[in-house]
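# Got a sequence here, can you model it:
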Amino acid sequence: MVEKPSQPHRNPATPVAEKATLRRELLAARRSLSPEARRAAALALSRTALELPELADAQTVAAYVSVGGEPGTRELLDALRAAGKRVLLPLLLPDNDLDWAVYEGPDSLAEAAHPGKIRLLEPAGPPLGPDAVTGADAVLLPGLAVDRRGMRLGRGGGSYDRVLERLERAGARPALVVLLHDEEVVARVPEEPHDHPVQAVATPSGVIRFRAVPPTASA
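This is a model prediction of the structure:
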């Protein structure tokens, strides 16, 4: 009897590979949005986010300037500043970590070129140091998706993983809120042991809150 060759063993996709696939899909969807759709989403997102009590009660908010197909944050930044909030914005460091500076209005932003990376708008004020984020009452996080457990999928650069680790080391407990398009709230995102759940996601259509749960040990 001739034995049939054994079938190659197929390992299930790792969280890293699953994340890469999902990122490609989500980024393609963002690129397909028209300028009009992006503008409408940004205005609606600003209204939604401002209704969050975590932002209403905050004195200091760590935020970011949106780029590319990210849900627009410029209106929200100005609204937070107009409400008397101290708004911190990131400065990308050569090792992908983040420093922070105070947002002083649209004219205080300058285009920063980082070799091999997308051009960013960054605050022109004096850097406060990476630990400045630990004094924030709320941190607005960029992302590509959040699932129904509150697990966030970032772009993969690791900058905000470092921010979250820094907050944890310092014992800081700011509200963590991700800003997304409506369709980027998904059933599940792949997770790894270093991933952190968030408390809420704000989209143009509203806010979804989560109960914080630790990532699974097997992820």
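# Only C-alpha atoms from now on, for both contacts and neighbour counts.
OK.
# which residue is nearest the centroid of this structure?
Nearest residue to the geometric centre of the chain (C-alpha atoms, centre = their mean): Pro142, 1.8 Å.
# biggest strand in the chain by residues?
strand 86-92 (DSSP state E).
# ok now that strand, how far from the chain's centre?
Relative to the chain's own centre, strand 86-92 is displaced by 13 Å; criterion: C-alpha atoms, centre = their mean, to the nearest Å.
# Tell me which residues are up against it.
By C-alpha atoms under 8 Å, 6 or more residues apart in numbering, the surrounding residues in contact with strand 86-92 are 59-65, 77, 80-81, 98-103, 122-123, 127, 133.
# go on, stretch 151-166?
19, 23, 96-98, 131, 133-134, 141-146, 178, 188-191, 194-198.
# Which of these fall within helices?
Residues of the contacts of stretch 151-166 located in helices (DSSP state H): 19, 23.
# Put the buried members of the contacts of stretch 151-166 into a ChimeraX selection.
Only the buried entries of the contacts of stretch 151-166 go into this ChimeraX selection, using 16 or more other C-alpha atoms under 10 Å:
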select :19,23,97,98,133,134,141,142,143,144,145,146,178,189,190,191,195,196,197,198
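# Which of the contacts of stretch 151-166 fall within strands?
98, 141, 145-146, 178.
# Can you add distance to Ala44 and give these back as JSON lines?
As requested, the ones in strands among the contacts of stretch 151-166 are arranged in JSON lines below (distance: C-alpha to C-alpha, whole Å):
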{"residue": "Leu98", "distance to Ala44": "28"}
{"residue": "Leu141", "distance to Ala44": "17"}
{"residue": "Ala145", "distance to Ala44": "18"}
{"residue": "Val146", "distance to Ala44": "19"}
{"residue": "Val178", "distance to Ala44": "15"}
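# rewinding a little: OK, contacts around the residue nearest to the centre of the chain?
So Pro142 contacts 64, 70, 154, 178-180 (C-alpha under 8 Å, 6+ apart).
# Ok, Pro123 next?
Applying C-alpha under 8 Å, 6+ apart to Pro123 gives the contacts 89-91, 101-104, 108-110.
# Quick one: buried ones out of those residues?
For these, buried by 16+ other C-alpha under 10 Å: 89-91, 101-104, 109.
# Following up with a second sequence; could you model it the same way so I can compare the two?
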Amino acid sequence: MASTKSQARAAILAVRRSLSEQTQERESTLLARHLAALIRPGTTVCAHIPVGSEPGSLAIVDDIAGRAGSVLLPVARESDDGTPLPLQWGRYVPGKLVAAPYGLREPEPPWLPPETVATADVVLVPALAVDRAGSRLGRGAGFYDRTLALVNPAALVIAVVRDDELVDHLPSEPHDVPMTHALTPGRGLVTLASRR
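Here you go, the predicted structure:
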């Protein structure tokens, strides 16, 4: 893995952009199978709608919504000075998403405050990579870093990555909130040696 976060991001994004549509669909199908075994009725899940070549699909979120008690999606906004704010949350209703900043899709208002993440049993976190100690490499904006400190300590905090994006070591910083698990297409749910 590259020695700096910016080098690692560039390398991973280059690989993701090179993936065929068939590979992305196959991996998405495998992720859906693993999540079907994980999500129980009554579970509250914080999920996300993948953007571009991120692992997963809208169909996976629809499937989770059919299994879970509640699905919450992130709402990313910045303060007036451009500082990323902790994520707000919107209740997912299939077919009711709107365009949002950063190329995202999100539920329509009303939105729930950042502290709502503490109600989740499972938090699915987009990631470019995660290491075996739970360090996650995100895109660098800081929305999740500002939010994950609010998660219930008993929740599963799962980085959703491709198989080769689960690595031995990543550079990390003190503010990085560790993941408890990784979810990959080929390996399924992998327990990490999290510092949580």
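# Now compute the TM-score of the two chains, please.
TM-score for the superposed chains, counting by TM-score structural alignment, normalised by the length of the second structure: 0.89, backed by 189 aligned residues with a C-alpha RMSD of 1.9 Å.
# where do the helices sit along the second structure?
Using DSSP H, helices in the second structure cover 5-17, 21-38, 58-67, 143-147.
# okay, those in JSON lines with distance to Ala193 of the second structure next?
Shown next, in JSON lines, are the helices of the second structure (distance: least, C-alpha to C-alpha, whole Å):
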{"stretch": "helix 5-17", "distance to Ala193 of the second structure": "20"}
{"stretch": "helix 21-38", "distance to Ala193 of the second structure": "19"}
{"stretch": "helix 58-67", "distance to Ala193 of the second structure": "26"}
{"stretch": "helix 143-147", "distance to Ala193 of the second structure": "19"}
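# closest to Gly188 of the second structure out of those helices?
Proximity to Gly188 of the second structure (C-alpha to C-alpha) singles out helix 21-38 among these, at 5.7 Å.
# Report how many residues lie close to Pro15 of the first structure.
With neighbours defined by other C-alpha atoms under 10 Å, the count for Pro15 of the first structure comes to 14.
# and the residue nearest to it when sequence neighbours are not counted, what does it touch?
In this structure, Pro15 of the first structure finds its nearest non-sequential neighbour in Pro190, 5.2 Å apart by C-alpha to C-alpha, 6 or more residues apart in numbering. Residues in contact with Pro190 of the first structure (C-alpha under 8 Å, 6+ apart) are 15-16, 18-19, 153, 219.
# Trace Pro190 of the first structure over to the second structure, please.
Matched by TM-score structural alignment, Pro190 of the first structure corresponds to Pro171 in the second structure.
# what does Leu22 of the first structure give?
With TM-score structural alignment as the criterion, Leu22 of the first structure matches Ala8.
# for Arg173 of the first structure, same thing?
In the second structure, Arg173 of the first structure lines up with Ala154, judged by TM-score structural alignment.
# Just confirm that match contacts Asp121, I think it does.
Yes - Ala154 of the second structure is in contact with Asp121 according to C-alpha atoms under 8 Å; the separation is 7.4 Å.
# what about those two, which has more around it?
Set Ala154 of the second structure next to Asp121 and count neighbours by other C-alpha under 10 Å: Asp121 wins out with 19 against 12.
# which residue sits closest to that one in space, ignoring its chain neighbours?
Using C-alpha to C-alpha, 6+ apart, the nearest residue to Asp121 of the second structure is Ala155, at 4.7 Å.
# ok, the one you found - how many residues close by?
Residues contacting Ala155 of the second structure under the criterion other C-alpha under 10 Å number 17.
# Check Ser205 of the first structure too.
By the measure other C-alpha under 10 Å, the count of residues near Ser205 of the first structure is 13.
# contacting residues around it?
Contact analysis of Ser205 of the first structure by C-alpha under 8 Å, 6+ apart lists 44-45, 48, 182.
# redo that, cut-off 10 Å
If you count contacts by C-alpha atoms under 10 Å, 6 or more residues apart in numbering, Ser205 of the first structure has them with 41, 44-45, 47-48, 181-182.
# What is the nearest of those to Arg31 of the first structure?
So of the contacts of Ser205 of the first structure, ranked by how close each gets to Arg31 of the first structure (C-alpha to C-alpha), first place is His181, at 12.4 Å.
# Nearest residue to the closest one in space, ignoring adjacent ones along the chain?
Closest residue to His181 of the first structure apart from its sequence neighbours, by C-alpha to C-alpha, 6+ apart: Thr203 at 5.3 Å.
# That neighbour is in contact with Leu144, isn't it?
No - counting by C-alpha atoms under 10 Å, Thr203 of the first structure does not reach Leu144; the two are 12.0 Å apart.
# Now do the shared contacts for these two.
By C-alpha under 10 Å, 6+ apart, the residues touching both Thr203 of the first structure and Leu144 are 71, 178-181, 184-185.
# Show the buried residues in these.
Counted by 16+ other C-alpha under 10 Å, these give 71, 178-181, 184-185 as buried.
# Just send these back as CSV, with distance to Leu164 of the first structure too.
Below are those laid out as CSV (distance: C-alpha to C-alpha, whole Å):
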residue, distance to Leu164 of the first structure
Pro71, 21
Val178, 13
Leu179, 16
Leu180, 18
His181, 22
Glu184, 21
Val185, 20
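# Tell me how many other residues crowd Gly68 of the first structure.
Gly68 of the first structure, neighbours per other C-alpha under 10 Å, totals 13.
# and the gap between the match of Arg173 of the first structure and Ile64 of the second structure?
Applying C-alpha to C-alpha, to the nearest Å, the value for Ala154 of the second structure to Ile64 of the second structure is 20 Å.
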